[in-house]
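Undergrad: Just to be clear, the model below is a prediction. Sequence and coordinates:
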Amino acid sequence: MAARKNSKAVSVTMVRKLNSTPGAVYAAWTEPSLVARWLAPGADAVTSVTMDVRKGGRYRIEGRHGDGSLYSFSGTYLDLAVDHRVAMSWVYDGPVHALKSGASIVVAEIRPLGSDLTELTLTHEKLSERDEAEIYRVSWSECMGKLENVAADLPHSRKHFDEQRATDFYSDSQREMQDRFKTRALADRLEAVLVHDHLSASDAAFIACQNMFFIATADAYGQPNCSYKGGARGFVTVVDERTVAFPDYNGNGMHLSVGNINETGKVGLLFIDFERQARMRVLGTATSVQRDPLLARYPGAQIIVRVNIESVFSNCPRYVHKMRLVEESAFVPESGAEPPVPDWKKLNTVADVLPDEDKKHAGNDIDISKTLNKG
């Protein structure tokens, strides 16, 4: 007789006392490099971790089962209380059929019991089958054993842990490459000389002269994107020594950069002056605002992106090609002037999906390469 399916949701709960502080346990759940060390049971191994640790942020953990098959867990952070609670949705994608029942919920409750002693209560809720619950019970038990070792190795306070992490400008992988090529001392010296957390007067003046830059963003799964942003000279506003802002003009409607900014917020800006053969990087956290007061400064702008600066540094100009500006783009919006219509809006292939304000431009052109200046 076939086994009858369980009609009620099943949950798994386990409690562990860990010889570590709540801050260390919370860090083990929210730091990608630490998660990779424990969130894989038995012979399984984590191969990639991407985490946007904020309420509504996404995460994805990829791994390899002991038999070599690939799998992933992904979901959304439902609740985060620093040093107290982590709650997230949980979806398995892999070859184990019993675990592919849809979304469930994982909750980690963290409670201090005394000096360097913490109680962790793990609940895996909304599982659809008892077989699934039993697999997770064994898996979580093995993971919790690893978690205890990871948390015990961390500094005794989250403040200490955060300060320790913040003291190094370079990631573990970057340090590994520096050690491989024996450039750690050089990297440390360049950081000390070049890297700072605010714009100097010369940095601000350099940005004020630029009419383009490249922006790097990433989505919650770690998929990177690099985009070119252009405008009139000085279109990037230096708001103060720790903030820059720039307009997001009408584009092709894909919103790749701003979409990523809304998802993860992390950005890297690369300014290059090809005439002077100079370049500068700005790294930070960005937000996009539709009703920003700076919109009045930029005719045709849809959104203002503000970047809170975390680090600024110039790079060696050795490989920057020397080029001169012939003319700025005729499409850069100007006050009181209607910009020309880009040829791609006249393509027959997009005529039926253009926004209402652009439908008047729809045409029957069919040469996509030509509209992209590649034909």
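TA: Arrived safely, thanks for sending.

Undergrad: okay, CA-based contacts and neighbour counts for the rest of this
TA: Will do.

Undergrad: Now stretch 162-175: buried residues?
TA: When burial is assessed from 16 or more other CA atoms under 10 Å, stretch 162-175 yields the following buried residues: R175.

Undergrad: all helices for the stretch 51-200 of the chain, in order.
TA: Listed in chain order, the helices found in the stretch 51-200 of the chain under DSSP state H, counting those that start in this stretch are 130-153, 158-166, 172-180, 184-194.

Undergrad: would you list these in a markdown table and tack on distance to E328?
TA: Shown next, in a markdown table, are these (distance: least, CA to CA, whole Å):
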| stretch | distance to E328 |
| --- | --- |
| helix 130-153 | 55 |
| helix 158-166 | 41 |
| helix 172-180 | 38 |
| helix 184-194 | 31 |
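
Undergrad: here comes the other one, which I'd like you to weigh against the first:
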Amino acid sequence: MSRAFADIAFTDTVRRLQQQDGSRETYSGLDRPDVERGDRLTAAEATFITARDGFYQATVSETGWPYVQFRGGSVGFLKVIDDRTLGYADFRGNRQLISAGNLAVNDKVALFLMDYANRSRLKVWARAEMLPVSGNADLAALLGDPTYRALPERLVILTVEAFDWNCPQHIPQRFTRDQLAPDLDAMRRRIRDLEQENSELKEFLMPASG
């Protein structure tokens, strides 16, 4: 954990509850000025982020209600621009525009990036800025996906304020079809070989006619 994480997540109310629960002392060391700030992505975070094909994004409306959206795309569609900046292209969707509307009035956003196969989770707190595609050709080229048929409607730039890695204890281990493909292909080949071997064995053991 980092000082930036504690500054955002440990509000006065949270700290008071930690005090009542007896855990405040455990986390109090994060308040020391010599503790790493932890608001700049390292190579480990950058590698993890660029390997993802989706993430959960939380925003809050002007009425105070939170909204969580899953954003998916090609692997690496969430770009690491530098050690404080992420970005992605927002393509036309179901036209509800809930996340965009929330970000228009409250730029604070939280991301959960999951690697279920390795039971890893990275949490990111950031401030979002929505930019038009027109007039930002270079940025649109960086964040766009030429393999996706839809055109981006806006560009979302995220300035990282804090991040934190989670304990894997309760993360279920799951695998995608692509991750399982090599093992499944090997299994299918083995099944075909065994079926062929079984067929040949049956033919060999079958009594000769006549």
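TA: Thanks, I have it. This structure is a prediction, so every number in the text was calculated from the model and none was measured.

Undergrad: coming back round to it: which of the helices of the stretch 51-200 of the first structure is buried the deepest?
TA: Each of those was given a mean neighbour count from mean count of other CA atoms under 10 Å, and the largest, a mean of 17, is that of helix 130-153.

Undergrad: Which residue range of the second structure does that helix align onto?
TA: With TM-score structural alignment applied, helix 130-153 of the first structure matches no range in the second structure.

Undergrad: now for that helix, which elements pack on it?
TA: Secondary structure elements in contact with helix 130-153 of the first structure, counted by 3 or more CA pairs under 8 Å, 6 or more residues apart in numbering; DSSP states H and E, are strand 10-18, helix 22-30, helix 32-38.

Undergrad: Any idea how far it is from the middle of the chain?
TA: For helix 130-153 of the first structure, the separation from the chain centroid amounts to 27 Å (computed by CA atoms, centre = their mean, to the nearest Å).

Undergrad: so it versus strand 10-18, what angle?
TA: Counting by axes from the mean of the first three to the mean of the last three CA atoms, to 10 degrees, helix 130-153 of the first structure points 20 degrees away from the direction of strand 10-18.

Undergrad: Which residue, neighbours along the chain excluded, lies closest to T237 of the first structure?
TA: Counting by CA to CA, 6 or more residues apart in numbering, the nearest residue to T237 of the first structure once its immediate chain neighbours are dropped is A245, at 5.1 Å.

Undergrad: give the contact list for the alignment partner in the second structure of that neighbour.
TA: A245 of the first structure is assigned G87 in the second structure as its aligned equivalent, the criterion being TM-score structural alignment. Residues counted as contacts of G87 of the second structure (CA atoms under 8 Å, 6 or more residues apart in numbering) are L78, K79, V80, I81, L143, L155, V156, I157, L158.

Undergrad: Okay, and which of these map to strands?
TA: The strands, defined by DSSP state E, take in K79, V80, I81, L155, V156, I157, L158 from the contacts of G87 of the second structure.

Undergrad: residues touching the third one, list them.
TA: For I81 of the second structure, the contacting residues are G87, by CA under 8 Å, 6+ apart.

Undergrad: For the residue nearest to T237 of the first structure, which three-state class applies?
TA: Under the three-state scheme (DSSP: H, G, I helix; E, B strand; the rest coil), A245 of the first structure adopts strand.

Undergrad: what about it, distance to R189 of the first structure?
TA: 30 Å (CA to CA, to the nearest Å).

Undergrad: Let's verify the residue nearest to A36 of the first structure when sequence neighbours are not counted: helix, strand, or coil?
TA: Closest residue to A36 of the first structure apart from its sequence neighbours, by CA to CA, 6+ apart: V46 at 5.4 Å. Under three-state DSSP, V46 of the first structure falls in the strand class.

Undergrad: shouldn't V46 of the first structure be in contact with L70?
TA: No. Taking CA atoms under 8 Å as the contact criterion, V46 of the first structure and L70 are not neighbours in contact, 9.9 Å apart.

Undergrad: Between the two, which is the more surrounded one?
TA: Higher neighbour count among V46 of the first structure and L70: V46, with 20 against 17, using other CA atoms under 10 Å.

Undergrad: Need the counterpart of that one in the second structure.
TA: Using TM-score structural alignment, V46 of the first structure lacks an equivalent in the second structure.

Undergrad: hmm, back to that, out of the helices of the stretch 51-200 of the first structure, which comes closest to F213 of the first structure?
TA: Of all these, helix 184-194 sits nearest to F213 of the first structure, with 19.9 Å by CA to CA.

Undergrad: Contact partners for S257 of the first structure?
TA: S257 of the first structure is in contact with I215, A216, T217, N225, C226, S227, counting by CA under 8 Å, 6+ apart.

Undergrad: picking that back up, adding mean neighbour count as columns, could you present the helices and strands packed on helix 130-153 of the first structure in JSON lines?
TA: Output for these, formatted as JSON lines (neighbours: other CA atoms under 10 Å):
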{"stretch": "strand 10-18", "mean neighbour count": "17"}
{"stretch": "helix 22-30", "mean neighbour count": "24"}
{"stretch": "helix 32-38", "mean neighbour count": "18"}
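
Undergrad: now these as TSV including distance to L120 of the first structure?
TA: Rendered in TSV, the data for those read as follows (distance: least, CA to CA, whole Å):
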stretch	distance to L120 of the first structure
strand 10-18	5
helix 22-30	8
helix 32-38	15
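
Undergrad: Could you point out which of those sits nearest R184 of the first structure?
TA: helix 32-38 (20.7 Å).

Undergrad: Counting by contacts, list what that closest one packs against.
TA: Counting by 3+ CA pairs under 8 Å, 6+ apart, the elements that helix 32-38 of the first structure packs against turn out to be helix 22-30, strand 45-51, helix 130-153.

Undergrad: at 6 Å what do you get?
TA: Taking 3 or more CA pairs under 6 Å, 6 or more residues apart in numbering; DSSP states H and E as contact, the helices and strands that helix 32-38 of the first structure lies on are helix 22-30, helix 130-153.

Undergrad: right, and those helices - which one's nearest V12 of the first structure?
TA: helix 130-153 (6.3 Å).

Undergrad: Mind jotting down where the helices sit in the second structure?
TA: Under the criterion DSSP state H, the second structure contains helices at 3-9, 12-21, 24-28, 43-50, 98-105, 137-143, 177-205.

Undergrad: just so I know, which of those helices lies nearest R121 of the second structure?
TA: Of these, the one closest to R121 of the second structure (CA to CA) turns out to be helix 43-50, at 9.4 Å.
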